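**Student:** got a predicted model here, sequence first, then my questions.
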Amino acid sequence: MFLPARAKADEDEGWLIGFVIDEPSDTTDLVILDAHAFQGAPVATIRLPHHIPPGFHGNWIDGGDAQ
């Protein structure tokens, strides 16, 4: 998923976010990449202590308008 750096960002100004599944350890990493340099090292990696199914998806919304 692409997350833009701001509302009117260029198509590579932001981050790519995705899951990387490690089947042998039954864990999943949430990996965040800089869209300008996605071949480089991740900006962040968050280890989730369980397996996230490959078809899992969700929605991202701006929390500023939440009631």
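**Tutor:** All right, it came through fine.

**Student:** could you use CA atoms for every contact and neighbour count after this?
**Tutor:** Fine.

**Student:** helix/strand/coil for the residue nearest the centre of the chain?
**Tutor:** When C-alpha atoms, centre = their mean is applied to the chain, the residue found nearest the centroid is residue 17 (1.8 Å). Classification of residue 17 by DSSP: H, G, I helix; E, B strand; the rest coil places it in strand.

**Student:** can you check residue 64 too?
**Tutor:** helix.

**Student:** and residue 56, by the same measure?
**Tutor:** At residue 56 the chain is in coil, as set by three-state DSSP.

**Student:** got it, and the one 5 residues further on?
**Tutor:** Local secondary structure at residue 61 is given as coil here, using three-state DSSP.

**Student:** for comparison:
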Amino acid sequence: APGEPVFVPRNASSAEDDGWILAVWYDAALNRSEMVVLDADNFAGAPVARIKLQHRVPWGFHGNWVSAQ
């Protein structure tokens, strides 16, 4: 299964939907993945950013968000 999306709050006091969702998409036709950044308040909207990779991110890849503070 693909990795789980990660929620990144806008700041420490953000509401539950005030931030971004980071997720990895896989394109089987190209055998490549991309990281997408979605607005958590508009999950169905177009991605805020797309980071297209030149390789496939393996199934089961996951991560977490750690604040610099």
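**Tutor:** In hand now; what should we look at? Because the structure is a prediction, the values reported are computed rather than measured.

**Student:** superposed, what's their TM-score?
**Tutor:** TM-score for the superposed pair, counting by TM-score structural alignment, normalised by the length of structure 1: 0.86. Supporting figures: 64 aligned residues with a C-alpha RMSD of 1.1 Å.

**Student:** sorry, back to before: show me what the residue nearest to the centre of structure 1 aligns to in structure 2.
**Tutor:** Aligned against structure 2 by TM-score structural alignment, residue 17 of structure 1 finds its counterpart in residue 22.

**Student:** is it true that that match touches residue 34?
**Tutor:** No - if you go by C-alpha atoms under 8 Å, residue 22 of structure 2 and residue 34 don't touch, sitting 10.4 Å apart.

**Student:** do you know how far the residue mapped onto residue 46 of structure 1 from structure 2 is from residue 11 of structure 2?
**Tutor:** Alignment note (TM-score structural alignment): residue 46 of structure 1 maps to residue 51 of structure 2. Distance, residue 51 of structure 2 to residue 11 of structure 2, by C-alpha to C-alpha, to the nearest Å: 22 Å.

**Student:** same question for residue 25 of structure 2.
**Tutor:** Counting by C-alpha to C-alpha - residue 25 of structure 2 and residue 11 of structure 2 are separated by 25 Å.

**Student:** likewise for residue 55 of structure 2?
**Tutor:** 32 Å.

**Student:** in structure 1, what residue spans correspond to helices?
**Tutor:** Secondary structure of structure 1 (DSSP state H): no helices present.

**Student:** returning to that earlier point: isn't the residue nearest to the centre of structure 1 up against residue 32?
**Tutor:** Yes - counting by C-alpha under 8 Å, residue 17 of structure 1 does reach residue 32; the two are 4.6 Å apart.

**Student:** what about residue 21 of structure 2, how many neighbours?
**Tutor:** By other C-alpha atoms under 10 Å, 20 other residues sit near residue 21 of structure 2.
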